[in-house]
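Undergrad: here are the coordinates; sequence isn't available:
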């Protein structure tokens, strides 16, 4: 009897010395790599960690909706790796540890939700779509619903990888300075490990030249067109042969390989315009050289604005027409607007002329006829003329050279003053005997 009591006391003492309350037990935690949002086919790793001085932990994993199959090798490992993720793997996961050398368990971790989506989608963002050569533009790329662990690539036109772009984790790529050759249709794609997203939706980047270059010849030569009108676009005046007409509306298309126009030589003719023919058109050589792009819009309206399809240079005249479909009348008292402000009301005809334009004339223009709705708006671009630009640069350089003699004189006088006044003790000692 006394022996039993002694054994019981020893057992209680052992439990008191080695036992832990629930609060004393270390807590497990879970981290996910790449993150908690993964896509079908990806691999995700969940790591269990226990802050403890002990190293003999055996790990256990559980999930909310169903139990792991007995004997699965990863349910007792520190890292739970799920390869080829499917929608059935979307669940809440948690872990805990159990020491192998003695009966001691950790507290369970907080549950981590792993969300599985069908397919990752890259999204392209362009800081500005219309710019002038010499400007800078940033192409951004991101993955919808996810942000961690991706690297990115950028493509132009027919999924041609930009040769001067490098993959990076920042999700941005800068073209600086932009040139006319950078005009095109851009997309991006992201990768994480061995997994690639779909290509992003395409976006147009339009770069105009400071010095006018060859552009497609448009007939009739205006930006806006009526529905069902005919249109002719030609690349005949380019400097070399082998030019083809390309356009970007909803997708990138060639006249030669589409059903929207008929091609004869380097001329493309559209017999009956549709609103889907709205887009940016340019000529492109076999070597990839590109002409100045032009913007063509097709409208199902009864009034349009007739304006130059080409950018204007400073000093050029701006001629605007207010055109009504199915009429030849020229006594229409048209009113012309710029950026919602009335510029002028013509009392005798449908034409307005600004003899000499400057950069301040750049903006959105439209017109209105009596008892008719206003025309759609057109952007009139005005580029700084090369002559004015050279004069501006010359003036700046001249002003620098003009200031140089005064700058040199100031330096010389400053040095002389410093020599005469900078060391008075030495000057006085020179005359003391």
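TA: Nice, I can see it. Owing to the predicted nature of the structure, the values given are computational and were not obtained by experimental measurement.
Undergrad: Could you use CA atoms for every contact and neighbour count after this?
TA: Will do.
Undergrad: Contacts for stretch 54-70, please.
TA: By Cα atoms under 8 Å, 6 or more residues apart in numbering, the residues outside stretch 54-70 that reach it are 48, 75-78, 80, 91-101.
Undergrad: let's go with 7 Å and repeat that
TA: Contact with stretch 54-70 is made by 75-78, 91-100, as judged by Cα atoms under 7 Å, 6 or more residues apart in numbering.
Undergrad: Widest-spaced pair of those residues?
TA: 91 and 100 (28.4 Å; Cα to Cα).
Undergrad: Give me the more crowded residue out of those two.
TA: residue 91 (16 against 13; other Cα atoms under 10 Å).
Undergrad: any idea how far residue 166 is from the more buried one?
TA: From residue 91 across to residue 166, the span is 36 Å (Cα to Cα, to the nearest Å).
Undergrad: Equivalent analysis for residue 219, please.
TA: The spacing between residue 219 and residue 166, counted by Cα to Cα, is 42 Å.
Undergrad: Tabulate the contacts of stretch 54-70 in TSV, adding columns for distance to residue 398 and secondary structure.
TA: Shown next, in TSV, are the contacts of stretch 54-70 (distance: Cα to Cα, whole Å; DSSP: H, G, I helix; E, B strand; the rest coil):
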residue	distance to residue 398	secondary structure
75	78	helix
76	79	helix
77	75	coil
78	73	coil
91	72	strand
92	72	strand
93	72	strand
94	74	strand
95	75	strand
96	77	strand
97	78	strand
98	82	strand
99	83	strand
100	85	coil
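Undergrad: Looking at those, which one is closest to residue 318?
TA: Among these, residue 91 lies closest to residue 318 (Cα to Cα), at 64.8 Å.
Undergrad: So for residue 108, what's the nearest residue that isn't a sequence neighbour?
TA: Residue nearest to residue 108 in three dimensions, not counting chain neighbours: residue 96, with 4.7 Å by Cα to Cα, 6 or more residues apart in numbering.
Undergrad: second one coming, line it up with the first:
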């Protein structure tokens, strides 16, 4: 058989094999790629990792291994491992492999395995401000320190995992925090193919915005007595400053709301107590707290009242005699004073009469039924739009 006939038969064989899907023919024309696993690994101190290399498809391939000491350095053959499909390495570095056939044909190189080792150094994580609890919209900063690492170029990895982006600074500040910032925070140093151990864990808990609780003592004024306001807050030693206000009735705000006027020397005090001297009339007070460099403020406390029975105040609440209408006994409360608008207030508010908290033009009259199915017992007083508070009256209706 002459040479031309041989070429013709070989061409027909290859064409038939190609259409029949013969995989062996495919590898006559395509260069396979070596596959290396794992491609990333962190060596613990004194540890090792097994790297395996394979070539897809059929054929007899001899595995060749290569390594580089660092990024950008020259890749060197590892001749001592030639022919091994798996090797054990215990040093950091960049590793790759490829296959060589009996005829000297080579596969493409595999992806590089990046093997990092762990240094015998543990990073130290701190948080500022160092508060037990952080509230919605506050800010905090975490800082990663590496003992003995001064003057060395480090990047930093962070936990939780959603924060593991590449950072070359050792501080991260979180502003206007929300629920997504909850978590256990850690850091480590990352330098080339070396890592420090993960740092200590700092748990961060984000809580709802805080509302302080105000108490007043005494609740009922005695002639010449001082009034002590106490603003109670969670973790009072954690950097809080306090603000103190007088609550003023406001017709423009619906129902029970007040506007607040800062008391003298009531701005940013470090003390949780505020003492008022010379108070003779019924009054309402609130407090709130602030801390941090971004000036986080709590909610205002609920108003607390100091009541006076002084009948000679600028406004007066009078209690009429008990009257009878059909089968009901009732008593009228009447607000008077030098103001256009009035409303009756009651404490406690668990059973507020229908007329309470409603602004009235001129006199404000409230009718209480002495034998109602609900109890209207409590302390009553009046408030005016001209910032006046009347005397207070403690009323027990049952059996009047």
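TA: That came through fine. Bear in mind that the values here come from a model prediction, so they are computed numbers and not experimental data.
Undergrad: quick one: contacts for the nearest residue to residue 197 of the second structure once chain neighbours are set aside?
TA: Once flanking residues are discounted, residue 197 of the second structure sits nearest to residue 122: 4.5 Å by Cα to Cα, 6+ apart. Each residue near residue 122 of the second structure by Cα under 7 Å, 6+ apart is listed here: 196, 197, 198, 199.
Undergrad: Contact partners for the second one?
TA: Contacts were defined as Cα under 7 Å, 6+ apart; by that measure residue 197 of the second structure touches 118, 119, 121, 122, 123, 188.
Undergrad: Distance-wise, check the last one relative to residue 161 of the second structure.
TA: It stands for residue 188 of the second structure. Taken as Cα to Cα, the span from residue 188 of the second structure to residue 161 of the second structure is 13 Å.
Undergrad: Which residue of those two possesses the greater neighbour count?
TA: Taking neighbours as other Cα under 10 Å, residue 188 of the second structure and residue 161 compare with residue 188 leading, 25 against 11.
Undergrad: aligned partner of the more buried one in the first structure?
TA: Superposed on the first structure with TM-score structural alignment, residue 188 of the second structure falls opposite residue 96.
Undergrad: same deal with residue 101 of the second structure?
TA: For residue 101 of the second structure, there is no aligned position in the first structure, judged by TM-score structural alignment.
Undergrad: tell me the contacts of the closest residue to residue 101 of the second structure other than its chain neighbours?
TA: Leaving aside its sequence neighbours, residue 101 of the second structure sits nearest to residue 61 (Cα to Cα, 6+ apart; 4.8 Å). The contact partners of residue 61 of the second structure, by Cα under 7 Å, 6+ apart, come to 99, 100, 101.
Undergrad: next one: residue 293 of the first structure
TA: Residue 293 of the first structure neighbours (Cα under 7 Å, 6+ apart): 215, 280, 281, 282.
Undergrad: Which parts of the stretch 301-433 of the first structure are helices?
TA: Using DSSP state H, counting those that start in this stretch, the helices of the stretch 301-433 of the first structure run over residues 386-421, 424-429.
Undergrad: among those helices, which is nearest residue 276 of the first structure?
TA: Across the helices of the stretch 301-433 of the first structure, closest to residue 276 of the first structure is helix 386-421 (Cα to Cα), at 36.1 Å.
Undergrad: in the second structure, what residues pair with that closest one?
TA: Going by TM-score structural alignment: helix 386-421 of the first structure matches no residues.
Undergrad: number of nearby residues for the equivalent of residue 230 of the first structure over in the second structure?
TA: For residue 230 of the first structure, the aligned position in the second structure is occupied by residue 330, per TM-score structural alignment. By the criterion of other Cα under 10 Å, residue 330 of the second structure has 19 neighbours.
Undergrad: same deal with the one 10 residues further on?
TA: The number of residues packed near residue 340 of the second structure is 14, by other Cα under 10 Å.
Undergrad: what's near enough to touch it?
TA: By Cα under 7 Å, 6+ apart, the contact list for residue 340 of the second structure reads 361, 362.
Undergrad: Where does the match of residue 230 of the first structure fall, secondary structure wise?
TA: Per DSSP states H and E, residue 330 of the second structure falls inside strand 328-337.
Undergrad: Flag every buried residue along that strand.
TA: Residues 329, 330, 331, 333, 334, 335, 336, 337 are the ones in strand 328-337 of the second structure that count as buried (16 or more other Cα atoms under 10 Å).
Undergrad: Ok, stretch 337-351 of the second structure next?
TA: 337, 339, 341, 342, 343, 344, 345, 346.
Undergrad: and the residue nearest to residue 305 of the first structure when sequence neighbours are not counted, how far is that from residue 296 of the first structure?
TA: Closest residue to residue 305 of the first structure apart from its sequence neighbours, by Cα to Cα, 6+ apart: residue 322 at 5.0 Å. Here the criterion is Cα to Cα. By it, residue 322 of the first structure lies 17 Å from residue 296 of the first structure.
Undergrad: More neighbours: which of those two?
TA: Neighbour tally, residue 322 of the first structure and residue 296, criterion other Cα under 10 Å: the higher count belongs to residue 322, 25 against 20.
Undergrad: So the more buried one versus residue 344 of the first structure, what's the distance?
TA: Note on residue 322 of the first structure: its distance to residue 344 of the first structure, by Cα to Cα, is 12 Å.
Undergrad: cool, residue 26 of the first structure as well?
TA: 81 Å.
Undergrad: do the same with residue 286 of the first structure
TA: Counting by Cα to Cα, the gap from residue 286 of the first structure to residue 344 of the first structure is 46 Å.
Undergrad: and stretch 282-293 of the first structure, how far apart are its ends?
TA: 5 Å.
Undergrad: Sounds good, over and out.
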